[in-house]
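Engineer: Curious how this folds, go ahead:
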Amino acid sequence: MKFRFMTKRIILLFSMFVFLSNVKAQGKAEIALETFSQKYPQEKIHLVFNKNSYIAGENLWFKSFIFDGYNLSSISTSMFVELYDSNKMQISKEIVPLLNGQGSGSFTLSESLKEGIYYIRAYTTWMSNFSEDFQALRQIVIYNPSSTEKLVLDETSKWTASVFPESGTLINGINTKCAVRLQSKGITPSEWNGYIIDAAKPDVKLSSFKGFDQNVGIFSLTPKTGVKYQVVLSDSRGNKQVVDLPYVADSGVNLQVSTDNDAIKFSLKSKNITPGTVYKVIGTIGSQMVFKVASDKILEKTYSIPAEQLINGILQLTVFDEKESIIARRLTFVQPGLLKIKKPEIQSMKLDESPRALNSLTITPEQNNNAYTVMILDGSAENPEDENSFLSTLWLTGDITSKIDKPAQYFIPSRNNEALDALLISETWKRFDWRTIMSDRFPLISYRPQPYISYKGKVSIQGMPASNTELNLMFEIPEYGSKLLQVKTDDKGFFTLKGLLFEDAIKFSYQLNDPKIPAEQVQVIFQPDYSFVPLKKSLPESYYTLVQRHTEEQLSETVKRYVATKNTQSNIDEKAILIEEVKLKAKKKDLTKELNERLSSPLFKSMNEAIFDFVNDNNSANGYMNILQWLQGRVPGLTIESSRGSSIPRYRGSTINVYLDEMLLDPSQINTIPVSDIAMVKVIKGYFSGGFGGGYGAIAIYTKRGGTTGSLSDFAASTKLKKSILHGFDKEISFVSPDYNDQNFSKISQDSRTTLYWNPYIEAETKDQTGIQFFNNDDAKNFKLIIMGFDTKEYVPIYFNESIK
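Structural biologist: Sure thing, here's the model as predicted:
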């Protein structure tokens, strides 16, 4: 499978931090890595919810960011989201459209859900070709006071520990850092310590250390062959573990790494190695090679990789011998003390902690950021970003499959960089395995990304395939009339509709283009050209356990508040009869978006389109005789070529069609259309459903007098035809907040909302500042403001997660 969109991406990343030293001819490793990088890009997903836990009967909202390495992904245009209970029973599922690598949706949590731990799984079709361990699988707590059992934190499960020497080996006489990693089904202790002993002399402490956090600690040891070393660990509650260290080898190579803001330095320490042996070290970030050295003098030097030439992320250093066998490897983080994070520019902040007071702020747009996600919480509420944050998914957990407690802590201002380095000593890279790809064993591609939603149809006449037959599809779209689309079947009677972009369901009628064939003899069967992929692996263990609820037992303060909030939200929803009116009070009306909604039918909508508005902005086009000439140079990838007096539009080298009021038109006829008669032009990039079976790209021109010319004004023509329904993306539930300036909300008796504002997609590519307004609840004295975005040119997250007063 070829990824046209990947070529520029790879060149940009490689030129951004390539640093090759003493490069020789490519070996198996380099060739395998290049193949893997070009053909098998890998996506990862960050999920953020509107809050940490829920009560049965509430709505759950989520936002997703899909990354291809360290940039927002352009591979997938759809995301699958599934809700499971703790028994791996699927409760609900949705398909969500992705715009510039971002998507959002919601689930309604049934009143009948029992109290317990539930799981939300998110993945793309392309991700299904790789390990399920890299799919997003998040635990959520759902309370239900009517359940016979209640959730309590599991503080009784024992913890275990493992020791990981740096680069994997202990070698006689070589001082080596060793990471100690804790794991538990329940909660691991945050306060613990340990000491090292010779098992033959258990009363003599060789050295002592203290754990950094609930995940990891570190110590150094100069081992001797023949000695059995152990580490004795204990926590603040008196629990104790004794762990054996790996045996000590009398020869070998040990890779030692140190990282700071200026450089990553490494050296190879050896014992009893034949002089003149050639070793090769390859450094990779993701699946990109950023460093290489091969030399017979490598054991004598310390190498330094300039950090400013790299981006933040996990760097994997792998040592190969002359036969390209792996003898050592190590993960480290690039510039842990200098995280490249852009903060959004927040202005005009007006905060009032009074009950139900109006608060406001504005965000200045970033040039290379398409959209912001904004969430505002009661300052006393749990923060959904405290456990696993946008930053920790991008830089750590999206590529690490093992369980890490509170990974967000490694990317906060008060982070411990030494703890992160120790954590990475205990990890190995799982995105690809060197031995596997060097043996030409690459992932089996069973699932290919489809543009948005695609359907495959089969036409039959009296049960026999209708080969090479033209079929008329008449889509019934109340806002636009009926839209006629013509497709042609293949030799077996099949056809495909690609790039469908609509919510809920759309009705359509059909008939063959041949009037001689009676309609009753024709049958069209549709099936989605996409599928939810069953989850094979087991669900992860939870920090919680279920215990019997006593009849007279009082609810916790958290659950009491959730019950009150659910009742409050029900009242708010009832008051907000016209939800869109409530939304429009909080944001500026977008006239261009309104024009696009009015003129474009759903068949000519795409999440990858460039719109030019000639009603609200003249766009300086009146001096042009041909609108195609005006488009030249205004859309990246679009070129207009001249041939025999006609203008031929091409997108990224491929010829694309031109439509006038959604009717196919020869480009030569554009010369007859005065620019002054044009209301809107849109350039659709990629597949869309109106292009005769899913065309790849188009220029759609809408005239001021034509509107949606080519559409029928009523459904009369289709009443006698056979009808069917296609299902589109799942519709997201609107997040409704009260407007206490409106008297309709004045009778709400109690407001205990924890999420005061939620907007998963605020467009940022505007000249104007984005204004945000929200009303306080009854008791919040400060607020937590979370803003997320991404600079797609500098590969830098835009992130703000702070308490504000």
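Engineer: Only C-alpha atoms from now on, for both contacts and neighbour counts.
Structural biologist: Will do.
Engineer: where's the closest residue to Gln511 other than its chain neighbours relative to Ala764, distance?
Structural biologist: Nearest non-adjacent residue to Gln511, counting by CA to CA, 6 or more residues apart in numbering: Asn472, 5.4 Å away. As judged by CA to CA, to the nearest Å, Asn472 and Ala764 stand 40 Å apart.
Engineer: These two: who's more crowded?
Structural biologist: Each of Asn472 and Ala764 has its neighbours counted (other CA atoms under 10 Å); Ala764 has more, 21 against 16.
Engineer: pretty sure that one is touching Val374, no?
Structural biologist: No - judged on CA atoms under 8 Å, Ala764 makes no contact with Val374 at a distance of 11.7 Å.
Engineer: Overlap in contacts, the two.
Structural biologist: Shared contacts of Ala764 and Val374, defined by CA atoms under 8 Å, 6 or more residues apart in numbering, are absent.
Engineer: Would you map the helices across the stretch 451-600 of the chain?
Structural biologist: 557-575, 579-584, 591-599 (DSSP state H, counting those that start in this stretch).
Engineer: again with the chain
Structural biologist: Using DSSP state H, the helices of the chain run over residues 6-17, 28-39, 390-392, 417-425, 434-438, 557-575, 579-584, 591-599, 627-631.
Engineer: Name all residues that make contact with Ile218.
Structural biologist: Per CA under 8 Å, 6+ apart, neighbours of Ile218: 177-180, 209-212, 422.
Engineer: Could you identify the buried members of these?
Structural biologist: Using 16 or more other CA atoms under 10 Å as the burial test, the contacts of Ile218 include 177-180, 210-212, 422 as buried.
Engineer: To compare against the first, here's the next sequence to fold:
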Amino acid sequence: MKKFFLMLIAAGCSVLAVHAQVAPAKNEGTMKEVVTRLQALSTDRAIEKAYLHFDKPYYNPGDTIYFKAYVTAGERHELSKISGVLHVDLVSKNDSVMQSIVLQLKNGLAWGDFALPNYMSKGNYRLRAYTQWMQNAGNSYVFNKTIPVNGKSISQVYPAKAASNKTDVQFFPEGGTFVAAVPSKIAFKAVGSNGMGVYVKGTVVDNNNAEVAKFTSAHLGMGQIFITPEEGKTYKAKVTYPDGSVNTVDLPKPEAKGVSLSVNNSDLTKLSIDINANKPYYLDNKDKEINVVIYSGGVVKTVKTTLDNQAIGFDLPKKDLSSGIAQITLFSGSGVPLSERLVFIQNEDGVKFTINSDKTTYAAHDKAHIVVNAHTALDKASVGNFSVAVIDESAVQANEDKESSIFSDLLLTSELRGYVEQPGYYFNNVNTDTRNNLDVLMLTQGYRRFQWKEFLTEPTAPMAYQPEVGMQIKGTLVTKDGATIPNEKITLMLSATGQTLTTNTDAAGKFNFLGLEYADRTQFLLTIDNKSIKNKTKLILDKTDVTVPLSENNLPEGKIDEKLPDYTAADAEQSTPTKTRELKPVNVRTKQSYRSSSLAGAGNADQVIFNKDLKNFPSLSQALNGKARNIDFTDGKAYMKTSLAIANGKTVLEPMMIVIDGAITNSSIDNIQPGDVSSVEILKGANATVYGMGSGAGVMVINTRQGGEVAEVSKEMAPGLLSITPKGFYKAREFYSPVYDVAKKGPAEGRTTIFWKPDLITNEGGNVAFDYFNDGPGQYRIIIEGIDNSGNIGRVVYKYTVQ
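Structural biologist: The predicted model follows:
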């Protein structure tokens, strides 16, 4: 083999995925053109990603989900300055939005929370986060995280069942080519009907049924085979499944004339890249130019040589590459992509944390003093804004291999197609096995045929979505007949202070107040300045909701009812009905877009009444009276006209069960202001039975407004004057951290999240300290995550004992 070491030509090409489309140019088919196109992407289409750090891995009903959002721009993971707005949704297990908030991003950072209803049914919920700019790539970079809720439900929990027992096995030649007479590496992946990896083993035989190789899964159904295919032969894999059954799968047909690209990623310091051509290809292309393009961390590196040998190789130092996925592509001299390989680089280039606690072991309720130093691999101080969570791991057990982290999300799963099982495994305890198995993952799940043709030939698609830098209030000024009115002055006034902003309508009668910063539920007045036309015109507000269409949760982890460790003290605090009964599963008829806390899910109520029909009434019972069909209201109680019961020998009306944001209550519905209600769902008969005993008189589910979920126009105060309450930025609640009197220490409170601080800011020396009080005995776990000001990613886990 011809082996050499080349100095690489590096071209700065930050931020963009290479599969984006660019406009065709005159000099197509040259390597200069490939590099030029990649460089052009860096200024046009920056990628934004979001990662959310949560306070703990799963929750109970009544818990608060605390999270810190990190939004990055580009493949160097620098905190984004593109977007100023982040949308975050809590999605039910029935795939409807339960709560939605809007957060203000400052230098790519924000934090928020969701209060879970006290009576949620057990299951896998979901939290997603996105910016408007992300929508230019569809759902590719929308953050999605499964949120297990370990609730006590009055309805029976039915584990998800697989549609069949079929296991899918696929084989992937390295580089996408399987060339006759060239040593080849073929990766395989076996996936069960539930989407999880399945252990398989087997043999490879040729068309004469002669055995040429054996294989066995090494990790989560993945493995690899080494084979040199012979010209004129075909190959099959005889796969043996866990139940002993056997199936035959055809391997790709070897190419009679071809060239392959292989990469050895086992060395910690370098990549060994080999180009192997079989004899027919070599003879046809001898001494012709070939090129290798390496795309890593937004930087393009190229290697140019000639095919003067059937086997050519070179080494590439890993220190020249960024941690994460690197894409290596072999091109012909005319710019035709021939073979491609993805590899994962794990350099020591992230933030390193040193944690010191004032004690190695604490007593219950002791105060903990934690000192943290953050530094880079070069021992330079790491200055940044991090987040820290402390949990009682004895109560909230965690599987670090299954957990996602800031490393696995930003560097791995956001760049691969499909579901990555146990992402934490590849980062928690990096060793030879984890590196080898990660390389096989790149060969299977990172496998792509080619997307270069579209990249090199198709025109640039226009950017449909622009970044949101702040909130906006926009609309149109029209006559009573609907004709637009241009060049009129519109004033926006903050009701509380009288501060004003003004703008003029454009030629189409439209007005827009951009880049606003205001809290959710802030009241404004919107008025027309020209008094002479006030009685002849009206203001129409545009809907400013940019909600991404909600897709069904097809992730395997969203379909599996995994047994979660029970909370200890926290479970005891949940109110549970004294009697329950087993119920039949509820059939969800249609997906609805409104937020629902109903156990039946959105779209399964007999009647739904929305905020617009409720807000202008003095009490909720008055608002519902006459709208809720066949229901009477007395003293804040709701009664179905057909719900008769016998009590002490007398026939009486039985009140409906009232559920407010998932919590069953006996209080009056008039304790809630009509304007604070998002929707009211009425469940009767079979639809109500999901709530078990006590639902015979029907169920009224009241969903209150959450995080900006308000009607934008409150009402017209006078001609040309609107009172509006537009969606605004959610203000995160402060985490409650108790302070104990040393002389009066009480029993453990059963807290599972002991401490949460989303703004852990290191100083110029990379240092920061924080204090909190422990709860009861247990094994405690500190998790710090974040990104420093230079785009270095960091995570650390530190454990200690409370006796």
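Engineer: okay if I get the contacts of Ile218 of structure 1 as TSV plus distance to Ala263 of structure 1?
Structural biologist: Below are the contacts of Ile218 of structure 1 laid out as TSV (distance: CA to CA, whole Å):
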residue	distance to Ala263 of structure 1
Lys177	19
Cys178	22
Ala179	22
Val180	25
Phe209	27
Lys210	27
Gly211	26
Phe212	24
Ala422	18
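Engineer: which one of those sits closest to Met349 of structure 1?
Structural biologist: Phe212 (37.6 Å; CA to CA).
Engineer: I'd like the distance between the alignment partner in structure 2 of that closest one and Thr444 of structure 2.
Structural biologist: In structure 2, Phe212 of structure 1 lines up with Ala218, judged by TM-score structural alignment. According to CA to CA, Ala218 of structure 2 and Thr444 of structure 2 sit 13 Å apart.
Engineer: and if you look at Ile47 of structure 2?
Structural biologist: Applying CA to CA to Ile47 of structure 2 and Thr444 of structure 2 gives a distance of 24 Å.
Engineer: Repeat that for Ile658 of structure 2.
Structural biologist: For Ile658 of structure 2, the distance to Thr444 of structure 2 - CA to CA - is 51 Å.
Engineer: can you pull out the strands in the stretch 351-500 of structure 1?
Structural biologist: 358-364, 371-378, 453-461, 464-465, 470-477, 481-488, 494-500 (DSSP state E, counting those that start in this stretch).
Engineer: how big's the offset between the second one and structure 2?
Structural biologist: Superposed on structure 2, strand 371-378 of structure 1 shows a mean distance of 1.0 Å to its aligned residues (mean CA distance after the TM-score superposition for structure 1).
Engineer: the inter-axis angle of that strand versus strand 358-364?
Structural biologist: 150 degrees (axes from the mean of the first three to the mean of the last three CA atoms, to 10 degrees).
Engineer: roughly how far out does strand 371-378 of structure 1 sit from the chain middle?
Structural biologist: Chain-centre distance of strand 371-378 of structure 1: 17 Å, with CA atoms, centre = their mean, to the nearest Å.
Engineer: I would like the range of structure 2 that aligns with it, please.
Structural biologist: Under TM-score structural alignment, the match for strand 371-378 of structure 1 is residues 385-392.
Engineer: hmm, who's touching the matching stretch?
Structural biologist: 53-56, 68, 751-762, 778-789.
Engineer: again, only this time at 7 Å
Structural biologist: 55-56, 68, 752-762, 778-788 (CA atoms under 7 Å, 6 or more residues apart in numbering).
Engineer: swap in stretch 412-420 of structure 1?
Structural biologist: By CA under 7 Å, 6+ apart, stretch 412-420 of structure 1 touches 212, 216-217, 336-337, 409-410.
Engineer: Aligned to Ile793 of structure 2, what sits in structure 1?
Structural biologist: With TM-score structural alignment as the criterion, Ile793 of structure 2 matches Pro797.
Engineer: ok, so what distance separates the residue nearest to that match when sequence neighbours are not counted from Tyr452 of structure 1?
Structural biologist: Nearest in space to Pro797 of structure 1, with sequence neighbours left out and distances taken as CA to CA, 6+ apart, is Phe790 at 4.5 Å. Phe790 of structure 1 sits 22 Å away from Tyr452 of structure 1, going by CA to CA.
Engineer: What's the local residue count around Met196 of structure 2?
Structural biologist: Neighbour count of Met196 of structure 2, defined by other CA under 10 Å: 18.
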